[in-house]
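Chemist: Sharing a model that was predicted from the sequence below.
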Amino acid sequence: MNARKRDFQDVLDPFQIEIDWFILDFPSLLIKVSPVLEEPVKSQVRNTIKRLKLNDDDDCVKHRQDWLIQYCKGKITFEFLKETAPFIAYELERQNLVESIAFIMSVT
């Protein structure tokens, strides 16, 4: 991600990002801008998603999918998901999907 960020000023500093600025859409696993944000933060989040290719790079989406499928299949615990993929785990909790995500993802 640092290579993609380079010196561009339109990428948010990870230390300045507040909780719920980015949301994870299920089942697409695309990262989206929180609809409750106001400008200019909304534009900054959108620019960060675009600049870092968080949805355009198939590897990024596949990586999220791999972690989620492992959880859905019971190969990893939710606690392990929290440690290794905290954004995915947080979004599952925030959206109240911890128990139902396997059904949504069509994984049993």
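Modeler: Looks like it arrived, so ask away. As the structure is a prediction and not an experimental result, all values here were calculated from the model.
Chemist: use CA for all of it now, contacts and neighbours both
Modeler: Will do.
Chemist: Show me the longest helix that occurs in this protein.
Modeler: When the chain is parsed with DSSP state H, its longest helix is helix 58-72.
Chemist: Can you give me the buried ones in the helix or strand just after it?
Modeler: Sequence-wise, the next helix or strand downstream of helix 58-72 (DSSP states H and E) is helix 78-84. By neighbour count, with 16 or more other Cα atoms under 10 Å as the criterion, the buried positions of helix 78-84 are 78, 81.
Chemist: The structure to be compared is supplied as follows:
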Amino acid sequence: MIRLSLAQEPAGFDELVRKPGLRALDEMVGNPVIRTAGKKFKVVAARKQDIKGTDFPAYWTEALPDLLKCYGRLCAYTGFYIHKVTGSPSVDHSVAKTKDWRLAYEWTNYRLICSLMNSRKGVKNLLDPIAVQDEWFELEFVGFQVVPRPGLDGPLVAIVQFTIDELGLNERACIEVRTEYAEEHWEDQTNKSWDRISKRCPFVAREMDRQGRKQGPL
């Protein structure tokens, strides 16, 4: 994993996501709302904190095009490029909807991740990519596995390893993707191949550079 810099809230987010989302939650607990159009929601709970996660209207999907653009189509957890057509991008709530309904429709709470990572993350207390520091994760180039950087203190090592394990970052498919990007650069050894890996697999690129494994032009 690499540290994620929070992108600025895009124009239109308030009208597309925040306002309709919060208005829907008001309606779902019986609060009076002013509506001009759109779906009408039934009362499902007495308090917003009691609304089930599956009942929250998915207005956050309206933010997906902006998330893809702002974050270069990179999954916040794997650091892999989410390909068009074959990729499956999704919006992750860093703080789960059921833990704080007030963040359900907030840009700052959204992370772009692939659907596989979204399903694995669930509501687990994993590291937030925005809080991750560059010196926390390391790539070892024998098996292309992600490991905690040596020198971290015990509690930090535990949460770093927990995040790696729960997301399956060292499962075969993830290892193969890292290997393919690295070997492509090593075989090509051009600036073009380096630009590609830097944009589409930046964690591997960073570790190659840090560990002296970046190759120059032939």
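Modeler: Nice, thanks for sending it over. The model shown is predicted, which means the values in this text are computed figures rather than measured ones.
Chemist: Please work out the TM-score for the two chains.
Modeler: Superposed pair, TM-score by TM-score structural alignment, normalised by the length of structure 1: 0.83. Supporting alignment: 98 aligned residues with a Cα RMSD of 1.6 Å.
Chemist: thinking again about what came up before, onto which residues of structure 2 does the longest helix of structure 1 map?
Modeler: Mapping helix 58-72 of structure 1 onto structure 2 (TM-score structural alignment) gives residues 172-186.
Chemist: Buried residues, that stretch. List them.
Modeler: 174, 178-179, 181-182, 185-186.
Chemist: and those residues as CSV, adding distance to Ser90 of structure 2?
Modeler: Shown next, in CSV, are the buried residues of stretch 172-186 of structure 2 (distance: Cα to Cα, whole Å):
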residue, distance to Ser90 of structure 2
Cys174, 18
Arg178, 21
Thr179, 25
Tyr181, 23
Ala182, 26
His185, 29
Trp186, 32
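Chemist: Return the member of these nearest to Lys199 of structure 2.
Modeler: Tyr181 (10.9 Å; Cα to Cα).
Chemist: got the contact list for that closest one?
Modeler: By Cα atoms under 8 Å, 6 or more residues apart in numbering, the contact set of Tyr181 of structure 2 is 197, 201, 204.
Chemist: mapped onto structure 1, which of these are still contacts?
Modeler: Shared with structure 1 under both residues aligned by TM-score structural alignment, their matches' Cα atoms under 8 Å, the contacts from the contacts of Tyr181 of structure 2 are 197, 201.
Chemist: for the contacts of Tyr181 of structure 2, which one is nearest Val123 of structure 2?
Modeler: Distances from Val123 of structure 2 to the contacts of Tyr181 of structure 2, taken by Cα to Cα, are shortest for Cys201, at 25.8 Å.
Chemist: Aligned counterpart of that closest one in structure 1, please.
Modeler: If you follow Cys201 of structure 2 across to structure 1 using TM-score structural alignment, you land on Ala85.
Chemist: ok, that match to Trp21 of structure 1 distance?
Modeler: As judged by Cα to Cα, to the nearest Å, Ala85 of structure 1 and Trp21 of structure 1 stand 17 Å apart.
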